[in-house]
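In: Need coordinates for the below:
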Amino acid sequence: MSRIERRALLAGATALPLARPGLLRAQARGPVQIGLLSDMSGPFRDVGGPGNRVAAELAVQDFGGSLLGRPITVRQADGQNRADVSAALAREWIDSLGVDVLADGAASSSGLAIQEVCREKKRIYIITGPATSDMTGAKCSPYGMHFGFDTYALAHGTGTALTRSGGDSWYFITSDYAFGHALERDTMAAVRAAGGKVLGAVRAPLNNADFSSFLIQARASGAKVVGFALAGIDLQNCIKQAAEFGLTRGGARIATLLVQVTDIVALGQKTCEGMVLTDSFYWDLNDATRAWAKRYMARMTTPPGLQHAAMYTGVTHWLKAAREVGGTDADAVAAAMKAMPVNDMYNADVRIREDGRTLHRMYLWQIKPEAEARHPYDYCKLITSIAPEEAWRPLREGGCPLIRG
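Out: Below is the predicted model of the structure:
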């Protein structure tokens, strides 16, 4: 997206014009529009950002480039990780531009705001950036389909494994916004359920550069495990400073609760060696993921991460469902998306649950030593596979109002 287009969209978003039926009828005969509200300049740019557009365009290409005789276009704008900006852009795109489906969302606070707009306007929202489990819990929507990770799965994969292996006392350094709060909450629950205890937590502002005071408090706690409920550049800064600070010299282990391949690229494999992470996608998982990653890397300089794979999956599945029902009506497409199995380069007959949660198989990975790498970006070795019924929060424990009985 050009700077001019982005400025025009932001200016239009502040005006929030009413929908123009004549324009929308004309657009119904024009292109099918997929709109990505992303972080294009902040801490989540590398894990989502421009790579999400590449992933969406690969999905469109593989689908054939058109839907029911209409060409498919992908647009993208910077939601700035702000709920107000993201919600305003979502309204502008739907009301004035006739965008058919929204995707991404970046920060969880922005994603929750987008989900409310999509609920009101009856548009499918393909959730890939936001990780809070509230997206399919108390804040669930009939139109929200969560294709990425969520805080419950991340917490129960890494948190449970480390607690059971001896890390039975925890202290948290947590991003002070919706994602961090949810990840801390869900990991605390997993630690306690596994027999561990939580000694305390400290909150760090989003886009923070200096974690020294938080690391001092973590070391002073005496916890065996320090959980980083952080993401993107914030996570990278905290890991770097923890190494400089010597956090682990006193015997503490670091639990990086959300690590993506772009984080490892930025930090270096040597810095990340030994870290444990939970994820459903790894570019080197199998022949199909390697082939898809090669196509992605023809346009990007680093391997794709989970958010990029989730974008490909979500857009592909939405297009298949729209073709199945013969249109883009959100209620019909939502029903089809939940009825049809999800199949692509890393999912086989995966289903979307009633609350919108996509039930991927999850994996527990460990970053291998640099000396063991066989080729570029050969970072991870598999520890264990986690079945969907173990990885994701039970349906009736999430508080989703769509679930009755």
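In: rest of the way, CA atoms for contacts and neighbours
Out: Will do.
In: What segments of the stretch 251-400 of the chain are helices?
Out: 261-267, 269-272, 287-297, 306-325, 330-339, 388-391 (DSSP state H, counting those that start in this stretch).
In: now do the stretch 101-250 of the chain
Out: Going by DSSP H, counting those that start in this stretch, the stretch 101-250 of the chain shows helices at 108-121, 151-154, 160-164, 178-193, 212-221, 232-245.
In: Can you check which of those gets nearest to F44?
Out: Ranking the helices of the stretch 101-250 of the chain by proximity to F44 (Cα to Cα) places helix 232-245 first, at 5.0 Å.
In: just to revisit the earlier point, which of the helices of the stretch 251-400 of the chain sits most buried?
Out: Between those, helix 306-325 has the highest mean count of neighbours, a mean of 23, where neighbours are mean count of other Cα atoms under 10 Å.
In: If you count contacts, what does it end up packed against?
Out: Contact analysis of helix 306-325 by 3 or more Cα pairs under 8 Å, 6 or more residues apart in numbering; DSSP states H and E lists helix 49-63, strand 66-67, strand 124-127, helix 330-339 as its packing neighbours.
In: if we go to 6 Å?
Out: Packing contacts for helix 306-325, counted by 3 or more Cα pairs under 6 Å, 6 or more residues apart in numbering; DSSP states H and E, involve helix 49-63, helix 330-339.
In: Tell me who's in contact with Q76.
Out: By Cα atoms under 6 Å, 6 or more residues apart in numbering, Q76 lies in contact with G35, L36, L37.
In: among the residues you listed, who's most crowded?
Out: Neighbour counts for the contacts of Q76 (other Cα atoms under 10 Å) peak at L37, which has 29 neighbours.
In: which residues sit against the helix or strand containing that residue?
Out: Assigned by DSSP states H and E, L37 belongs to strand 32-38. Residues outside strand 32-38 that contact it (Cα under 6 Å, 6+ apart): 49, 72-79, 99-106.
In: Let's compare: structure for the following, please.
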Amino acid sequence: MRHFLLTTAAVGLAATPALADLSDGKVKIGILNDQSGVYADFGGKYSYEAAKMAVEDFGGKVFDAPIEVVTADHQNKADIASNIARQWYDTDQVDSIMELTSSSVGLAVQALSKEKKKITINTGAATTELTGAQCSPYGFHWAYDTHALAVGTGGALVKEGGDSWFFLTADYAFGYSLEENTSNFVKSQGGSVTGAVRHPLASTDFSSFLLQAQSSGAKVIGLANAGMDTQNTIKQAAEFGITQGGQKLAALLFTLAEVHGLGLEAAQGLNLTESFYWNRTPETAEFGKRFKERTGAMPNMVHAGTYSAVTQYLKAIQAAGSDDPDAVSAKLHELPVNDVFAQNGKVAANGRMISDVYLMEVKKPSEVTEDWDYYKVLATIPGDQAYIDPAKSGCPLVK
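Out: Here you go, the predicted structure:
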């Protein structure tokens, strides 16, 4: 795969004039995410490494211009993220911002970038509002969203008889979106929602929330949170004997990083949805091992999605012969996405990159034969089923 990308880049460079319309004589990409909080392993410094890998695999230059990657920690605060983004755009000559874990951050930076006419590619944020009512001609959403998670994990549990749900939800835009999308999907399949409770981001004590969920009598407790919050919820649920009592936990946003952090003893048997798994094909395995060599960890869908987003952005600049945001946006909508993350991916009019997602089950410790090989792939969900029909997304850009 690396050789394929390098060859593709080399062919493109050879076929394109040496002089191109590049502002500031370089391409500068910012990776803005949580590097010290509950989502530090979910994206964090690993997404920064994925972005640097993409640049290296691309050849390090677009035309004859260098490519630079910078990063910062937004601390899961939209105001801090917006201030960093503004400085990057106004002073530091950053052309595009990517990753943007935390939906409140993603929405805030995408809105600022629309005003500044700058490209954002969200790979860490989850809310469907990014490509719904708050979509942008310069905003793109890669890797996953709350609708895909609802269809994957929610759909699997409803089919298994989990037709009554209670939600334990992170109290901000991401949690609301995940709860709403999953609730709507459960109801569309004939299920019911008995209630919900919301908790602050980065909680340490989930006892009162779990007691409410336990007393609801719902067959499934939907965890509409992520990162360390989900890990802590699952650990404390075990102390209350919730699953032993017959209720199921639905980890609606849970990735390889969190499975590793929680450990197989606690995570075994969980169903979850990711759009990438390192051990799914020979190409993903080769990428995963290269990634692990430089980070010590295998990539999840956010890390691999960031690699894909950076690669596609550079391809779009190359195809446009310019880093002008309008020209690059047009090419991002036009070009198919074929890389280690996605095969035959496509970008819809609302900015949603549509590719397949995968329903997983976490293996039992006795089933693991290789380090980090934690998943069984239960089903492939075609992208057109996983993501909202752009015409129904509420995005005003969709004609």
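In: on that earlier part again, what span of structure 2 lines up against the strand holding L37 of structure 1?
Out: On structure 2, the counterpart of strand 32-38 of structure 1 by TM-score structural alignment is residues 27-33.
In: Now distance to E92 of structure 1 too, for the helices and strands packed on helix 306-325 of structure 1, in JSON lines please.
Out: Formatted as JSON lines, these follow (distance: least, Cα to Cα, whole Å):
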{"stretch": "helix 49-63", "distance to E92 of structure 1": "20"}
{"stretch": "helix 330-339", "distance to E92 of structure 1": "18"}
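In: Figure out which of the ones you listed is closest to A252 of structure 1.
Out: Per Cα to Cα, nearest to A252 of structure 1 of those: helix 49-63, 33.5 Å.
In: Contacts for that closest one next, please.
Out: S38, D39, M40, H308, M311, Y312, T316.
In: Among these, which one lies nearest to S165 of structure 1?
Out: Nearest member of the contacts of helix 49-63 of structure 1 to S165 of structure 1, counting by Cα to Cα, is H308, at 31.5 Å.
In: Next, the contact list for the corresponding residue of structure 2 for the closest one, please.
Out: Aligned by TM-score structural alignment, H308 of structure 1 pairs with H303 of structure 2. Each residue near H303 of structure 2 by Cα under 6 Å, 6+ apart is listed here: S47, A50.
In: go on, A72 of structure 2?
Out: L32.
In: follow-up on the earlier one: any chance of the helices of the stretch 251-400 of structure 1 in TSV, plus distance to G12 of structure 1?
Out: Converted to TSV, the helices of the stretch 251-400 of structure 1 look like this (distance: least, Cα to Cα, whole Å):
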stretch	distance to G12 of structure 1
helix 261-267	33
helix 269-272	43
helix 287-297	32
helix 306-325	26
helix 330-339	24
helix 388-391	42
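In: and P31 of structure 1, which of these is closest to it?
Out: The minimum distance between P31 of structure 1 and the helices of the stretch 251-400 of structure 1 falls on helix 306-325, with 13.2 Å, by Cα to Cα.
In: Just give me the residue right at the centre of structure 1.
Out: In structure 1, the residue lying closest to the centroid (Cα atoms, centre = their mean) is G129, at 3.2 Å.
In: quick check: angle from the strand holding L37 of structure 1 to helix 49-63?
Out: 160 degrees (axes from the mean of the first three to the mean of the last three Cα atoms, to 10 degrees).
In: superposed on structure 2, where does strand 32-38 of structure 1 end up, distance-wise?
Out: Taken over the aligned residues, the distance from strand 32-38 of structure 1 to structure 2 averages 0.9 Å (mean Cα distance after the TM-score superposition for structure 1).
In: hmm, back to that, what about structure 2, which of the contacts of Q76 of structure 1 hold up?
Out: Contacts from these that recur in structure 2, judged by both residues aligned by TM-score structural alignment, their matches' Cα atoms under 6 Å, are G35, L36, L37.
In: Could you save these as CSV and add columns showing distance to I94 of structure 1?
Out: Output for the kept ones among the contacts of Q76 of structure 1, formatted as CSV (distance: Cα to Cα, whole Å):
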residue, distance to I94 of structure 1
G35, 9
L36, 12
L37, 12
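In: ok, and what's touching stretch 392-404 of structure 1?
Out: The contact list for stretch 392-404 of structure 1 (Cα under 6 Å, 6+ apart) reads G137, A138, C140, A153.
In: What's the last one aligned with over in structure 2?
Out: I take that to be A153 of structure 1. Using TM-score structural alignment, A153 of structure 1 pairs with A148 in structure 2.
In: same deal with the first one?
Out: Under the alignment defined by TM-score structural alignment, G137 of structure 1 corresponds to G132 in structure 2.
In: if you skip the residues just before and after it, what's nearest to that match?
Out: C395 (4.4 Å; Cα to Cα, 6 or more residues apart in numbering).
In: Tell me who's in contact with the equivalent of A78 of structure 2 over in structure 1.
Out: Superposed on structure 1 with TM-score structural alignment, A78 of structure 2 falls opposite A83. A83 of structure 1 makes contacts with S109, S110, A113, as judged by Cα under 6 Å, 6+ apart.
In: at 10 Å what do you get?
Out: Counting by Cα atoms under 10 Å, 6 or more residues apart in numbering, A83 of structure 1 makes contact with G105, A107, S108, S109, S110, G111, L112, A113, I114.
In: now swap in G155 of structure 2 and tell me
Out: So G155 of structure 2 contacts A148, L149, G162, D163, T182, F185, V186, Q189, L359 (Cα under 10 Å, 6+ apart).
In: now for the fifth one: what does it line up with in structure 1?
Out: Structural correspondence for T182 of structure 2 with respect to structure 1 (TM-score structural alignment): T187.
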